[in-house]
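Asks: After the sequence you'll find the predicted model.
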Amino acid sequence: MGVVDACAETGTAVADSVERGRAGEAEAPRARNKRRRTGSWRRALLAAFVIGAVVVPLSAAARPEIPAPAPAALAPLTEATLAETYAANGANAAEASRMAAVDGDERRAAADRAMADPDRQLLAYDGRGPGLAAEVLGDLAHADRIAVLVPGSDTSLDTYDRFRATALNLRRQLTHDAPNSRTAVVSWLGYDTPRTVSATVLTADRADQAAPRLREFIRQLRGITGRSARIALLCHSYGTVVCGRAAAGLDVSDLVLVGSPGTGADSAAGLRTSARVWAARGADDWVGDVPHVSADLFGTTVGFGTDPVSPEFGARVFAAGAGGHSDYFSPGSASLANLARIVLGETTEVTHA
């Protein structure tokens, strides 16, 4: 059997597993008819996804390296060095913008220029390649409740604004719900995220590379805030794989998984964390149609195992409403309201699915 045929068979098997998993559900006649109509296109779509992700050559032409300075040399992060850190990273972003403009990359120049705004608070910045950044919203040094957001696939400096928008939405919700509380939100683009349709998004390789960086970042936050602040780690999509890989021994109070394809662990206990583990999925999130399995394919482990919203996983499942894969931080949504409650420690107010 050729590689393409093998992938097609695997994709069909993946799709069939979705159908079998639902076959036992009690359905009304209208729902059964709809299932028959949609079954064939769902199998075709998932088979095409597997073929595209595994067969598309990784040697395809890569985007030329974007010129940018090396990251700024910084003193260890403490409350006393925060202002200096923000200024140095802002200056680095301004220089990256200048270099990108000289190179003719106006899109990246604009992205870097926005990051260099004096009102932005950058804990880290690297304009090279896809880019890395960590940005603070709020007074980090005096916060007693901190949310760290970890993004999923297709997040880079070129698409950073949409990731930042989720952090801004959460920050506004926290301020609305608890105007007198001391909170901060950190958007952590601290790893090279995979593309949504790629071989890398089906494996934990990028997550394995990212996990030690995330652990070190949380350690650095503790150098600023001390031990008293409570940190909630909010992870989306492939970012949940990163958080799953980093979870063991991580000094956070809550680990939140939204839109998760799985974490690589069979259960919440398997994450080996003392944090409360939460999970949610919107009713219209396409991740619900992706089988939560793990299998060896051509010598590589593909998939991330148990569904975090399933009873078998054992997370605290909360309501996310009718939203899709990109809607967890949308203003007015049930998921955003619950995420804010978790960050604020108002766990008894969290609504359950």
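Replies: Received it, and whenever you're ready, just let me know what you need.

Asks: For the rest of this, base every contact and every neighbour count on C-alpha atoms.
Replies: OK.

Asks: Helices of the stretch 101-250 of the chain, start to end?
Replies: Shown for the stretch 101-250 of the chain, the helices assigned by DSSP state H, counting those that start in this stretch span residues 106-115, 160-177, 205-225, 238-246.

Asks: got the angle between the third one and helix 238-246?
Replies: Following axes from the mean of the first three to the mean of the last three C-alpha atoms, to 10 degrees, one obtains 70 degrees for the angle between helix 205-225 and helix 238-246.

Asks: Check which residues of helix 205-225 are buried.
Replies: 206-208, 210-211, 213-215, 217-218, 221-222, 224-225 (16 or more other C-alpha atoms under 10 Å).

Asks: Now tabulate these in TSV and tack on distance to residue 22.
Replies: As requested, the buried residues of helix 205-225 are exported to TSV (distance: C-alpha to C-alpha, whole Å):
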residue	distance to residue 22
206	31
207	30
208	32
210	34
211	34
213	39
214	37
215	38
217	41
218	40
221	44
222	45
224	49
225	47
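
Asks: Straight-line length of stretch 310-329, end to end?
Replies: Using C-alpha to C-alpha, to the nearest Å, the end-to-end distance of stretch 310-329 comes out at 22 Å.

Asks: Buried residues in it, which are they?
Replies: By neighbour count with 16+ other C-alpha under 10 Å, stretch 310-329 contains the buried residues 313-321, 323-329.

Asks: The structure to be compared is supplied as follows:
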Amino acid sequence: MRGDTGPRLTARWLRAFLAALVMGALVVPLAAATRPRVPAPPPADLGRVTARTLDAAYAANRANAAEAARMAEDHGDRRRAAVERAMARDPARRLLVFDGRGPGRAAEVFGDLADADRVAVLIPGSDTTLDTYDRFRATAESLHRQLGSRAPAGSRTAVIAWLGYATPGTVGTTVMTTGRAEQAAPELAEFVAGLYGIAGPDTQVSLLCHSYGSVVCARTAPALERAGTPVADIVFVGSPGTGVDRASDLRTSARVWAGRGAGDWIADVPHVRADLFGTTVGFGTDPMSPAYGARRFPAGSVGHSDYFTPGSESLAGLARIVLGETTEVRHD
């Protein structure tokens, strides 16, 4: 009896998920259809951004955010308008990307990108939109402060909060498939290539990929290698899986890391992959598993949304990885 526990639990989970999939297919589109779309201008036409045009790009995106805020206010969406107004009115905000249409997209820089020798790009998971952007932004601010307090003399760092794709909703059918990640991968690959064009080809770029963002990074990694713009580190933070069974399947020269807090509920998500009606559901091997082959960094006792909490073991470990202090990170 005991030997059947694993297969039975997996089969039970798949049946339950199939029921949820059917329910989500009915409910989620109807719910989305009832939410009016917020009008917004098209993104500013920036062309190829360089170190010399970086400040002009920031200013153009702030101006675009101001217009988007005005349109959202006129439409009656005060929450969206408040977020966009905050982006627009502070001349210190460095918006490298802004698009107020639909759920919204943004990439915000913390630090001097043009002069940075180490850049961390944060890729968010589900339910991250312009409406919830402030909580994502707070994680980038926290990492930037940690890097500033730890970086050795002469090291120049920058952090980017990259909301560059339509993230899946936690309640819905997309969060357990790779569809959104496959759409996001070309966008992220192009964005990383642009960073080298701004900061220089010798810049050390690290991708810090939270939750579903780890699926995005896994899909992006081979494209970065093919384009000749590989990153130094890919870090899976609180990952549900990546869509591949081994780190070597990522076809990347980057160091691959994984960390999960003891209080993270994502550990209870079954790490399986199954074909349901022609759609692959689930993301396969747990990146924390020795079979996956990632380097593991200590994340302490944090929960799923707490990896960038000031003073946490997880934040300290992430900062060490970005700074290249990998000998100080435990390789379990």
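Replies: Received, thanks. Worth saying up front: this structure is predicted, and the values here are computed from it rather than measured.

Asks: Out of the buried residues of stretch 310-329 of the first structure, which comes closest to residue 37 of the first structure?
Replies: Nearest to residue 37 of the first structure, judged by C-alpha to C-alpha, of those is residue 324 at 21.7 Å.

Asks: Which members of the buried residues of stretch 310-329 of the first structure are positioned in strands?
Replies: 316, 317 (DSSP state E).

Asks: Kindly indicate which of the buried residues of stretch 310-329 of the first structure lies nearest residue 198 of the first structure.
Replies: residue 325 (17.8 Å).

Asks: the longest helix in the second structure is where?
Replies: helix 5-34 (DSSP state H).

Asks: which parts of that one are buried?
Replies: Result for helix 5-34 of the second structure [16+ other C-alpha under 10 Å]: buried residues 14, 17, 21, 24.

Asks: Output the contacting helices and strands for it.
Replies: Packed against helix 5-34 of the second structure by the contact rule (3 or more C-alpha pairs under 8 Å, 6 or more residues apart in numbering; DSSP states H and E) you find no helix or strand.

Asks: let's see 10 Å
Replies: Judged by 3 or more C-alpha pairs under 10 Å, 6 or more residues apart in numbering; DSSP states H and E, helix 5-34 of the second structure is in contact with strand 274-276, strand 279-281.

Asks: ok so, going back, relative to residue 153 of the first structure, which of the helices of the stretch 101-250 of the first structure is closest?
Replies: Comparing those by C-alpha to C-alpha, helix 238-246 comes nearest, at 6.0 Å.

Asks: residues in the second structure matched by the closest one, start to end?
Replies: Counting by TM-score structural alignment, helix 238-246 of the first structure lines up with residues 212-220 of the second structure.

Asks: just the buried residues of stretch 310-329 of the first structure now: which is nearest residue 162 of the first structure?
Replies: residue 326 (9.9 Å).

Asks: Contact partners for the equivalent of the closest one over in the second structure?
Replies: In the second structure, residue 326 of the first structure lines up with residue 305, judged by TM-score structural alignment. By C-alpha atoms under 10 Å, 6 or more residues apart in numbering, the contact list for residue 305 of the second structure reads 135, 136, 139, 210, 211, 237, 238, 261, 263, 264, 265.

Asks: Please name the residues that touch the aligned partner of residue 112 of the second structure in the first structure.
Replies: Matched to the first structure by TM-score structural alignment, residue 112 of the second structure sits across from residue 139. Residues in contact with residue 139 of the first structure (C-alpha under 10 Å, 6+ apart) are 121, 146, 182, 183, 184, 185.

Asks: if we go to 8 Å?
Replies: When contacts are counted by C-alpha atoms under 8 Å, 6 or more residues apart in numbering, residue 139 of the first structure touches 182, 183, 184.

Asks: What's the match for residue 73 of the first structure in the second structure?
Replies: Aligned partner of residue 73 of the first structure by TM-score structural alignment: residue 45.

Asks: If you could redo that for residue 213 of the first structure, that was the one I meant.
Replies: For residue 213 of the first structure, the residue aligned by TM-score structural alignment is residue 187.

Asks: Then residue 108 of the first structure?
Replies: So, by TM-score structural alignment, residue 108 of the first structure is matched to residue 80.

Asks: next one: residue 162 of the first structure
Replies: Checking TM-score structural alignment: residue 162 of the first structure goes with residue 135.

Asks: try residue 178 of the first structure
Replies: By TM-score structural alignment, residue 178 of the first structure lines up with residue 151.

Asks: isn't residue 47 of the first structure right up against residue 11?
Replies: Yes - Residue 47 of the first structure lies in contact with residue 11 (C-alpha atoms under 8 Å); the separation is 3.5 Å.

Asks: so how far is residue 52 of the first structure from residue 19 of the first structure?
Replies: In terms of C-alpha to C-alpha, residue 19 of the first structure sits 21 Å off from residue 52 of the first structure.

Asks: now the strands for the stretch 1-150 of the first structure?
Replies: 122-126, 132-138, 145-150 (DSSP state E, counting those that start in this stretch).

Asks: quick one: contacts for the nearest residue to residue 137 of the first structure once chain neighbours are set aside?
Replies: Excluding its sequence neighbours, the residue lying closest to residue 137 of the first structure (C-alpha to C-alpha, 6 or more residues apart in numbering) is residue 185, at 5.1 Å. Contacts for residue 185 of the first structure (C-alpha under 8 Å, 6+ apart) come out as 136, 137, 138, 146, 147, 148, 149, 167, 170, 171.

Asks: I am finished for the moment; much appreciated.
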